[in-house]
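> Need the 3D shape of this:
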Amino acid sequence: MFRRVVEDFECGNCGRAVRGNGYTNHCPGCLWSRHVDEEPGDRAAECGGLMRPVHAFLKGQKIRIVHECSKCKERKNVNSVAADDRDEILRLMAASARDVMGF
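You can find the predicted model right below:
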């Protein structure tokens, strides 16, 4: 079950100060995250590894970002938000398409 937790954080990858709104789980600049949740908002993950954005794709009208934990390799899909760097999103989507197409 989703639990809304409003908290600001510093990106563990690029150092950007990120203002949370209760739904924020990744840096809008570099799109990296941290493995802190088992379920959204629960802060129950013991791993704590940095989560690298590895793919992006459309699901209906939403852009989803796939993060992979650099420590435990778990993958999680999250929604992109309006503040996310669109060039980074497009780069991820292009890389995803190349992977699927075998380029």
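> switch to C-alpha atoms for all contacts and neighbour counts from now on
Noted.
> Show the contacting residues for residue 53.
31-33, 65-68, 92 (CA atoms under 8 Å, 6 or more residues apart in numbering).
> Quick check, residue 77 in contact with residue 66.
Yes: between residue 77 and residue 66 there is a contact under CA atoms under 8 Å: 4.5 Å.
> quick one: which of those two has more around it?
Neighbour tally, residue 77 and residue 66, criterion other CA atoms under 10 Å: the higher count belongs to residue 66, 19 against 15.
> One more sequence to fold, the one below, so I can look at both together:
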Amino acid sequence: MNRANKRTNFVACDEGFNCLNCQKKVIPLGRGYRNHCPFCLYSRHVDENVPGDRLSLCRGLMKPIALEAGSRKGYLGYSVLHQCLSCGKQIRNLATDEDRLSEFLTKQHKKS
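Predicted coordinates:
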């Protein structure tokens, strides 16, 4: 795909998967788009240019490194900042009410 034809809009993709970090089975969200594990918050580097494009060749495990406040209708108002453990790229993903954010925050607090 040349630059003139490169996709710039969000690609809807609500798929289930097995988490590569905690090995739990993650079911599709059903009312949005899931891109990280709700149990451990880890993701996988599958998107390259826009969410849902699944064009990344990296496929590395993405570690949740921070929660960022924000707002968007239908979401908790937080984004999870992930960093790829293979290439270092950082990507933000919206948190949902099923995400175990309190467990992540507890772990982060214990580290500091």
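> returning to what we had before: and the contacts of residue 53 of the first structure as a markdown table, adding secondary structure?
Shown next, in a markdown table, are the contacts of residue 53 of the first structure (DSSP: H, G, I helix; E, B strand; the rest coil):
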| residue | secondary structure |
| --- | --- |
| 31 | coil |
| 32 | coil |
| 33 | strand |
| 65 | strand |
| 66 | strand |
| 67 | strand |
| 68 | strand |
| 92 | helix |
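> name the element residue 104 of the second structure belongs to?
Assigned by DSSP states H and E, residue 104 of the second structure belongs to helix 101-111.
> Contacts made by that helix with the rest, please.
Contact with helix 101-111 of the second structure is made by 40-41, as judged by CA under 8 Å, 6+ apart.
> now stretch 29-44 of the first structure
With CA under 8 Å, 6+ apart as the test, stretch 29-44 of the first structure has contacts from 1-5, 11-14, 16, 25-27, 45-53, 67, 69, 84-85, 88.
> For PyMOL, what selects the buried ones among the residues you listed?
Buried subset of these, written as a PyMOL selection, criterion 16 or more other CA atoms under 10 Å:
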select buried, resi 5+11+12+25+26+27+47+48+49+50+51+52+53+67+69+88
